[in-house]
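K.L.:
Structure here, sequence nowhere to be found:
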């Protein structure tokens, strides 16, 4: 026979469970400050994070961990997780390390199979769950990554490809499935070695071609001394290129569309892997990998607007005027010149591809927001990244918040099945996500 005491105890236990689960219509959880650091076990579509510069720990607050993930085959019936109201489907598989995806004006999807040295085209009708056509557009390339169409509009004449050592372009007519001519070298030489990815974008007026070039090393190990001393470097561009092995690296470079008139657009950006133009404002943005070796929660990766002539700190400072202890006392003159990035991500997320949502099939509040792909950590005791996040904007301006949008690529503390890289908005408004662990592309629709 159940006693009153037992009934009360059961009710209390149930209330405790319900308070943990929350009501079915609960608002998304927002994690702030150090609570936002977390790891993959706290990732869930809809979870919002806000990390500010004042939340950062001191260098070495935790040991620097080497925790490389092991990529395994995707378990049967396993697929990514997305927010309520969205659907995720396997769009393409069997690809060779698909990385950046770009949507041509006619809806064709250009995919960089970087390690294989080729660009592939996938063609799918609007709403189709699978591509009907898969063709190699061009091969024999040197670790191709960035892809851009020029000029802007419905009838581009060129497809630009950013190799690790050069920028080339192919003559293009809408609907081409294979390159209609040999590539023309536009930028004959980019710095090679170290971080190999090069992304590419054009300013809205079509007068400038932007190319991102990551650093050669982690923290400026090969920089040496500047020619003419510290002050000559500062006079040339207090915000300019580094020197030695880092000359014209850790930067966004600007060229004419034909590759002439090279300039530094912005620098101090350790590795701007994803480069995208915000449609609403025409402003370039970078998805950036920061330095390793300072512990689990330092230095945050970031997604940010990139201002011309701005300096983002690498390698002397990070996230504003925080001095890198490996470079203590070297450049005090630059401390107050550091631009603070807009959106700080969990450290070591390895933020790669970046795309702005310009479709109309997602709810209205998504339009104009950005999506960034986290390839996943190795320099963290508890892994993070391995997901796609939504960068929240308000009237075109980042709020500093980001939201877990596609998760579920991690199996356990040592194994993962997917490593997100590229993001594109399909012609029908779906979001496409590539991952190079198992060579798949996923389609997220609403």
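P.N.:
Everything's here; your move. Treat the numbers as computed from the prediction; the structure is a model and nothing was measured.

K.L.:
Only C-alpha atoms from now on, for both contacts and neighbour counts.
P.N.:
Fine.

K.L.:
Surely residue 339 touches residue 317?
P.N.:
No - no contact is recorded between residue 339 and residue 317 when judged using C-alpha atoms under 8 Å, the distance being 10.2 Å.

K.L.:
Mind checking which of those two has more residues around it?
P.N.:
Neighbours per residue, other C-alpha atoms under 10 Å: of residue 339 and residue 317, the larger number sits with residue 317, 22 against 18.

K.L.:
then this one, side by side with the first:
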């Protein structure tokens, strides 16, 4: 099947906000020096009313296994990737726009009591990817920089927060490679206390003359660095648009989703869930478009000899985004150590697929025991999306939080066996 490929275009469009341009350096400098910015409005997001009622009606259609339940946790506009604070006090929710939200469960009751913008005085650009270190440092990966927020879980109550530059603006990727495409970065702090960041590359399939540049910066792969930004290195390559990753606590292997090539047909190539065992592994893109399917553009080129093929092949074009290992005690024992992931839903299939939460069980040796299976589904209502899950993260009590950027909400999935 032939489809229009907006992703095939070389793009240099920069998503800048005029307000962000004039205030970016001034406010960042002010906050780095622990000074106060000019006061302004700081509204909260209403959590009651018609929108909340409509979301709850949608959730009645969502199917989860027996004994599990799904409910509205909070209304969060444009909710994308999330980071739950180590203390369980606040959940930080990124967006692909210009805002980050802080969701507070003050009574630890499993419901977001308050939702407000995080660090509203500091302009941001595509702040999609938040992650916490175990000692409470928050990192947010934007389109072309990384900022750190010490003790953000407790200092977010003020519009002004302490902030540091891990990677200054314009130094995460080359400025000329900034694009509207494949810029939803995500991060994790690994068992080695280093910061890992996924970097998509902007093309559907990149031209050959771009490969050396992308390999240098880790675009189309995963980079890692110290938490202060030093000792940056490319950790893994051969990915198209990696989004969603987590470390297996059993063996410290890094698992990552990768969204694969468009325009080759409705059912090929498969999406990928990759297992990264060590630094330097190559996962085959752009020679392979997903799984063992060769791309048209590189079918006559010799691929690297040491290509690592996916641990799990996912349904084509389902847009796998979030990924987390379950380590909690709330769910039945069979889920301990399993991977929960999300499928955002296809945009280029005549019969849409995805819009669901998946679960992948592992064998004792740490490899996948089989294909991913639907865990929560129903947002795909006969080809019409009632929601589009983005990320899944474990909450402090062992339940799961699931973000949805179509509805603008975060859901909570919990278990009581009833």
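P.N.:
Noted; the coordinates are in hand. Everything numeric here is computed off the predicted structure, so don't read it as measured data.

K.L.:
Sort out which residues of the helix or strand hosting residue 54 of structure 2 are buried, please.
P.N.:
Here residue 54 of structure 2 sits within helix 50-59, counting by DSSP states H and E. By neighbour count with 16 or more other C-alpha atoms under 10 Å, helix 50-59 of structure 2 contains the buried residues 52, 55, 58, 59.

K.L.:
Tabulate the residues you listed (JSON lines), appending distance to residue 237 of structure 2.
P.N.:
Below are the buried residues of helix 50-59 of structure 2 laid out as JSON lines (distance: C-alpha to C-alpha, whole Å):
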{"residue": "52", "distance to residue 237 of structure 2": "42"}
{"residue": "55", "distance to residue 237 of structure 2": "39"}
{"residue": "58", "distance to residue 237 of structure 2": "39"}
{"residue": "59", "distance to residue 237 of structure 2": "38"}
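
K.L.:
Between the residues you listed, which sits nearest residue 106 of structure 2?
P.N.:
Proximity of the buried residues of helix 50-59 of structure 2 to residue 106 of structure 2 was ranked by C-alpha to C-alpha; the top entry is residue 52 with 19.4 Å.

K.L.:
Quick check: the closest one touching residue 73?
P.N.:
No - applying C-alpha under 8 Å, one finds residue 52 of structure 2 not in contact with residue 73, separated by 10.1 Å.

K.L.:
how close does residue 258 of structure 1 sit to residue 388 of structure 1?
P.N.:
With the distance defined as C-alpha to C-alpha, to the nearest Å, residue 258 of structure 1 ends up 34 Å from residue 388 of structure 1.

K.L.:
so how far is residue 310 of structure 2 from the residue of structure 2 most remote from its centre?
P.N.:
Taking C-alpha atoms, centre = their mean, the residue of structure 2 most remote from its mean C-alpha position is residue 300, at 33.3 Å. Taken as C-alpha to C-alpha, the spacing of residue 300 of structure 2 relative to residue 310 of structure 2 amounts to 22 Å.

K.L.:
Spatially nearest residue to the aligned partner of residue 274 of structure 2 in structure 1, not counting backbone neighbours?
P.N.:
Aligning on TM-score structural alignment places residue 274 of structure 2 opposite residue 304 in structure 1. Ranked by C-alpha to C-alpha, 6 or more residues apart in numbering and with sequence neighbours excluded, the top spatial neighbour of residue 304 of structure 1 is residue 342, at 4.8 Å.

K.L.:
got the contact list for whichever residue in structure 2 pairs up with that neighbour?
P.N.:
Residue correspondence, TM-score structural alignment: residue 342 of structure 1 in this structure matches residue 311 in structure 2. Contact partners of residue 311 of structure 2, counting by C-alpha atoms under 8 Å, 6 or more residues apart in numbering, are 272, 273, 274, 275, 367, 368.

K.L.:
ditto for residue 253 of structure 1
P.N.:
Residue 253 of structure 1 sits next to 210, 211, 212, 213, 262, 263, 264, 265, 266 when contact means C-alpha under 8 Å, 6+ apart.

K.L.:
and of those residues, the nearest to residue 293 of structure 1?
P.N.:
residue 213 (21.3 Å).

K.L.:
my guess is that closest one contacts residue 250, does it?
P.N.:
Yes - in this structure residue 213 of structure 1 lies within contact range of residue 250 using C-alpha under 8 Å: 5.8 Å.

K.L.:
and the contacts of residue 253 of structure 1 as a markdown table, adding secondary structure and distance to residue 32 of structure 1?
P.N.:
As requested, the contacts of residue 253 of structure 1 are exported to a markdown table (DSSP: H, G, I helix; E, B strand; the rest coil; distance: C-alpha to C-alpha, whole Å):
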| residue | secondary structure | distance to residue 32 of structure 1 |
| --- | --- | --- |
| 210 | strand | 34 |
| 211 | strand | 34 |
| 212 | strand | 31 |
| 213 | strand | 32 |
| 262 | coil | 41 |
| 263 | strand | 39 |
| 264 | strand | 35 |
| 265 | strand | 33 |
| 266 | strand | 30 |
